[in-house]
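Participant: Structure of the sequence below:
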Amino acid sequence: MMERCAIAGACLAVCLPWCTVSGQDVRADGPKQPPVSSRGRLPVTGCAGQPISDIIVITQPPFTDRLPKRLEWVRRTVRRTHVNTRDDVVRRFLLMKVGEPCNQIRRAESERILRAQPFLVDARIRAFDDEAGGVRLEVETRDDFSMIFAPMLQLQSPLLRGMRLGDSNLGGSATLASINWRDGRGYNDNLGVNVENYAFGRGRNEFRLAAQRNRFGQDMRLEVVRPYYTDFQRYAWIGSLGGTREPIEFRRGDLPRNALTVRREFANVGAVQRFGSVGRLRLVGASLTREVQSTDAHSYLLTRDGVRSDTSRAAVPTFRPQRVVRLNALLGVRAIRFVQVQGFDALTGAQDVRVGMQFGLVAGRSMVVRQARDRDNFLAANLYAGFGGTRSFMGLQAVTEGRYDRDTKAWDNFVSSGRLAWYFRPAIGQTTVVESEWSAGRDMRVPFQLSLADREGGVLGHGASRQAGARRLVFRAEQRLVVPTRLNVADVGFAGFAEAGRLWADQTVPYGISTPWRGAVGVSVLAAVPPRSRRLWRVDFALPISADPQRRFEVRFSSVDRSRVFWNDPRDVQVGRERTAPSSLFTWP
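Facilitator: Next comes the predicted model:
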């Protein structure tokens, strides 16, 4: 089944960019003429209630500036293969229509919502005098580089370990479609399909579908959500379901890592409504959730040659199953404004940071429905605070959840994580980032460990560490410098960084120990393709500083866009959280 999905995804990725919309060819190099720009008309300093006589959308490809002669082939190739974002897709994110009064706040919010889309580099909305008492709005966007080509290479044979192929703006439709493969060595190869549409249902809705065959399990997820993009929205809603079957491994110091198979099913449907004025409001809603989880009692080893029995005498942890249906109350309080900045999470690209405070709360109580016999209360809280401006900014986000078992009269499955960060940009091309990240788990009902080896939450140079704990604290500092270039192909920069982290044990988390501080220092090569893209490509060269016997010099390649959301849980924290907490609904982009 997964092989058929992968073939279908590949065919879709090849065919869709050449389809037509409303009888017109939408290829970047096709005969369709772009809208006429308003350059030369009298610009308007701002919207002040003038009627909107027309809205013109101008979409630009990734490389708009001419490149040096020896690199001009790059620009031509991209323009031939790239499909600009369609006009009707851009219009779905606008909060204004022809005939309505021009409102400055709605104009700024529309511009910000467009900038928040991962398939765009930047967006601007300008107002021009139409010489008839009204205004003509010009919406100009520039696409990000949409081709996805990510080979996974290794030094020993075979050199090619895996591959991800796709397009992040398929046919200019704001749709990401990709297929991936990874060599399973002694197990099944990993095969997966991922589809994400950011303008689903001809509106500002998001659709996500992911299907993955793992080494000897699977991961299936489906989600349709209308995030709370702007205070002008009245409603936001979510519907999701999915299921996973996967092994969770434990780090046990000198013993080889063992694994337990975890099976989970989840479903969620909910909505919130806005009360209050723009900028200061409350969100009130409800959701119905279902969660089923079970962990095998048999422990085994995942070796390079396949599955082996665990013959060590170490105790095997046990976890209680869960089968629960809950009715949840959703509450949110928000007093937020947005400030446009450059060069914070991106190398030089623009992003909008949230200044102010917001708080989200999920409070649920279980119901006895058929086989769902668990009796509990569930509580999750999400706090964000941001202060500063374009030169200096400090942000804090903390996410905590826990479950109260009404039979045992005790709290369990307590998971907490967060990030505190300070950005300082004293001059163009220079950025200092100082941050701390923390994570913790206690009395877990699913296999759970934290380590400094985690790719997102750990410390560079310690990817092979065998030590684990229940709480983790990591400090990071980075100084970035953008190098001027006239090539117009990419923005380039360098960075120096230092990291330090440690773990603490808890008797409720298996095999956990308390460690001394571990550290790493290094340098990075940074790039953004095309220029001003918010996706940051980097190569990190890290030298570990610690007594961990598994420390090693590390060269890490990565590509990530962190400009949309201030904080995302690391992978080893996500596995411990309830799958039905509406994180997508309360993303607050």
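
Participant: Could you use CA atoms for every contact and neighbour count after this?
Facilitator: Will do.

Participant: which one is Tyr511 nearest to, not counting chain neighbours?
Facilitator: Of all residues not flanking Tyr511 in the chain, Arg252 sits nearest, at 5.6 Å (Cα to Cα, 6 or more residues apart in numbering).

Participant: That neighbour: what's it in contact with?
Facilitator: By Cα atoms under 8 Å, 6 or more residues apart in numbering, the residues touching Arg252 are Asn258, Arg466, Gln467, Ala468, Tyr511, Gly512.

Participant: how about 7 Å then?
Facilitator: Arg466, Gln467, Tyr511 (Cα atoms under 7 Å, 6 or more residues apart in numbering).

Participant: what does Phe275 give?
Facilitator: Leu281, Arg282, Leu283.

Participant: Any idea how many residues pack against the last one?
Facilitator: Right, the one you point to is Leu283. Neighbours of Leu283 under the rule other Cα atoms under 10 Å: 22.

Participant: any idea how far it lies from Gly457?
Facilitator: Taking Cα to Cα, to the nearest Å as the measure, Leu283 falls 31 Å from Gly457.

Participant: and the residue nearest to Tyr511, how far is that from Trp517?
Facilitator: From Arg252 to Trp517 the distance is 19 Å (Cα to Cα).

Participant: what do you get for Gln293?
Facilitator: Applying Cα to Cα to Gln293 and Trp517 gives a distance of 35 Å.

Participant: now the other sequence, so there's something to compare against:
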Amino acid sequence: MHLQDMTDKILKLLLCFSCCQPCLLFAQDDIRSISCQPDFTPSPDGFDFLSGNNLQYSVPENTQISDIHITRLPIFDPGNPDENNWIYQLANRLHIQTKVDTIEQVLLFDSGENYDERSLQETGRLLRQQNYFQDATVQPVSVCGDDVEIEVVTRDTWSLTPGISFDRSGGENSYAFNIREANFLGRGKLLAVSREKSIDRDSNEFLYDDLNLLGTRNTLRFGLSDSNDGFSQFIDSGLPFYSLNSRHSWQFNLLNERLIDTLYFRGEEVNEVEHRLKAMFIQYGYSTGLRDGISRRYQFGYHYEDSSFADSGALPPPVVFPDDRKLSYPFVAYELIEDRYATGFNLNQIYRTEDLHLGRRLHHRLGFASEALGSDQDRLILEGSYRDTLHYSDNALWTHKLNWQAYWNIDTQSGENIKISYESRYFRRWSDRHSSFIRFEGTYTRKRNSNEQVTLGGLNGARAFDNRYQVGDRRMILNLEDRLYTNIHLFNLIRVGGAVFMDIGSAWSPYQENGSDNDILADAGFGLRFTASKGASRQVAHLDFAFPMTNIDDPVVDSFQIAFNVKSDF
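Facilitator: Alright, predicted model coming up:
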């Protein structure tokens, strides 16, 4: 470094310490530089999260966090003329804003610690996972010497959502009445009570979900459901691996339920059995933390599951009555997560920050169910999943995932309960508001219990056909979409998108007739997409008009289907 350059930097440092005037200390191409500030100025109410989450900042090594500022933005921006009206500002005043200590419980860093950009990025992802935030970001705002100040910016959602929801797919209707508070008293707790009529059952449900029990990293979740075909009760508590660098975890859950399992033929109910399930799961996990960009986790525990079946007394049971099964086994598991992430928007959501995991993720569990521990037979238990990104660029994203489950019955020397599924998703962005999407999914099963089916219809990908129009023990489906993410923002509450689509697929079995000659189904159509920009959910409402291209002469196939349902993505 030249003597003149060194002198200039020393003068800037002296000026920063003595006068506390804004001064540029570090600058690199495409990187935002920050400087000493006389007083902290919070981000404005109109803060643009999509831009803020993509900024990079230059902070020197061995810098210490001197202060953390929490900036909580209101649901509606008073600086936006479209939101500065008495209704929206009244909503801001009535809403209980997320408490500062609730936000602090999520942070992976603290004052006095060394600055770590990776921890800030992961904290931002954790905050955006909370349903009570529209968006969130974490950024350094001032560097003076060896000190850096951090700002955490969040925008609340309207978390209390009493309402009525309606769902129609495959010619069948579902509805629900619910009261849902996703941020009870600003503490991040979820309370929900609902009355639901689905295509499978009518039920009354209660759910409580606490991700920071008593201000700790421990979680508690429990639910009760009473339905016209039985009941369901569960409780789940534990300490998750809440970050990639977490070292310990534990989990305990109980499940007790009695429901009716129904089998279908050409979309009609033909068989059913009463299914009683009792299960317990306990697990402890250890990790060496994040090393060389990889987090490795080692887990062991115990799983108990008792499934029993009885005649429901309504429809006849399957010709082959399902086998009761009791599993009691210890297990070991291994998990690998690669620390490789990016952010995007207008992929699965509309104008909202989306966190994309681009790295590998592997989870595999191996157990041994023994008669000595109470199992009905000796079995090896294998299950796991793997996902990765095949390609990522500014304009394309291609991901895939594989799931597997299988039992090896040692007594009979044969496989049981085999299920393998594969999914691949490809996004091609043509502009910020226009993209194409391709999804392929394949499922293969073998020697499953007779109360289970693989189905295809309006509910899971063939939008112009009845729900469960085809059944079998395997399925393939290809969905093609051309998507439009508009700038329409109805009343600054609802964002609007649209799509044209084509579905091609089939569910079949080489061992039995499925009522449609194992035909390949095809349909095409168009639809609208709606998402609540201020709501405590990232779900997307679909209104689709689908037209069959095959099986048109089948009397149970209508000339078109109108479907309205709510899904987790676009």
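
Participant: TM-score, when you put one on top of the other?
Facilitator: Overlay of the two chains. TM-score (TM-score structural alignment, normalised by the length of the second structure): 0.81; 510 aligned residues with a Cα RMSD of 3.2 Å.

Participant: coming back round to it: and the residue nearest to Tyr511 of the first structure, what pairs with it in the second structure?
Facilitator: Counting by TM-score structural alignment, Arg252 of the first structure lines up with Phe265 in the second structure.

Participant: how far away is its match from Asp569 of the second structure?
Facilitator: Taken as Cα to Cα, the span from Phe265 of the second structure to Asp569 of the second structure is 29 Å.

Participant: re earlier: out of the contacts of Arg252 of the first structure, who has the most neighbours?
Facilitator: Counting by other Cα under 10 Å, top hit in the contacts of Arg252 of the first structure: Gln467 with 24 neighbours.

Participant: one step back: and of the contacts of Phe275 of the first structure, the nearest to Ser146 of the first structure?
Facilitator: For those, the residue nearest Ser146 of the first structure by Cα to Cα is Leu283; the value is 35.0 Å.

Participant: quick one, what contacts the closest one?
Facilitator: Val272, Gln273, Arg274, Phe275, Leu331, Gly332, Val333.

Participant: Write a ChimeraX command that selects only the buried members of those.
Facilitator: This is the ChimeraX syntax for the buried subset of the contacts of Leu283 of the first structure, where burial follows 16 or more other Cα atoms under 10 Å:
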select :272,273,274,331,332,333
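
Participant: any chance of the contacts of Leu283 of the first structure in TSV, with distance to Phe145 of the first structure and secondary structure too?
Facilitator: Output for those, formatted as TSV (distance: Cα to Cα, whole Å; DSSP: H, G, I helix; E, B strand; the rest coil):
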residue	distance to Phe145 of the first structure	secondary structure
Val272	35	strand
Gln273	36	strand
Arg274	36	strand
Phe275	39	strand
Leu331	38	strand
Gly332	36	strand
Val333	36	strand
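
Participant: Closest to Ala127 of the first structure out of the contacts of Leu283 of the first structure?
Facilitator: Nearest member of the contacts of Leu283 of the first structure to Ala127 of the first structure, counting by Cα to Cα, is Arg274, at 29.3 Å.

Participant: what's the counterpart of that closest one in the second structure?
Facilitator: So Arg274 of the first structure corresponds to Ser287, using TM-score structural alignment.

Participant: number of nearby residues for Asp554 of the second structure?
Facilitator: Residues near Asp554 of the second structure, counting by other Cα under 10 Å: 9.

Participant: and Ser110 of the first structure, what element?
Facilitator: helix 104-115 (DSSP states H and E).

Participant: in the second structure, what residues pair with that helix?
Facilitator: The aligned range for helix 104-115 of the first structure is 117-128, by TM-score structural alignment.

Participant: With the first structure overlaid, how far apart is the matching stretch on average?
Facilitator: With mean Cα distance after the TM-score superposition for the first structure, stretch 117-128 of the second structure departs from the first structure by a mean of 1.5 Å once superposed.

Participant: for that stretch, the distance to its chain's centre please.
Facilitator: 17 Å (Cα atoms, centre = their mean, to the nearest Å).

Participant: Please enumerate residues in contact with it?
Facilitator: Counting by Cα under 7 Å, 6+ apart, Val106, Leu107, Leu108, Phe109, Asp135, Ala136, Thr137, Val138, Asp355 sit against stretch 117-128 of the second structure.
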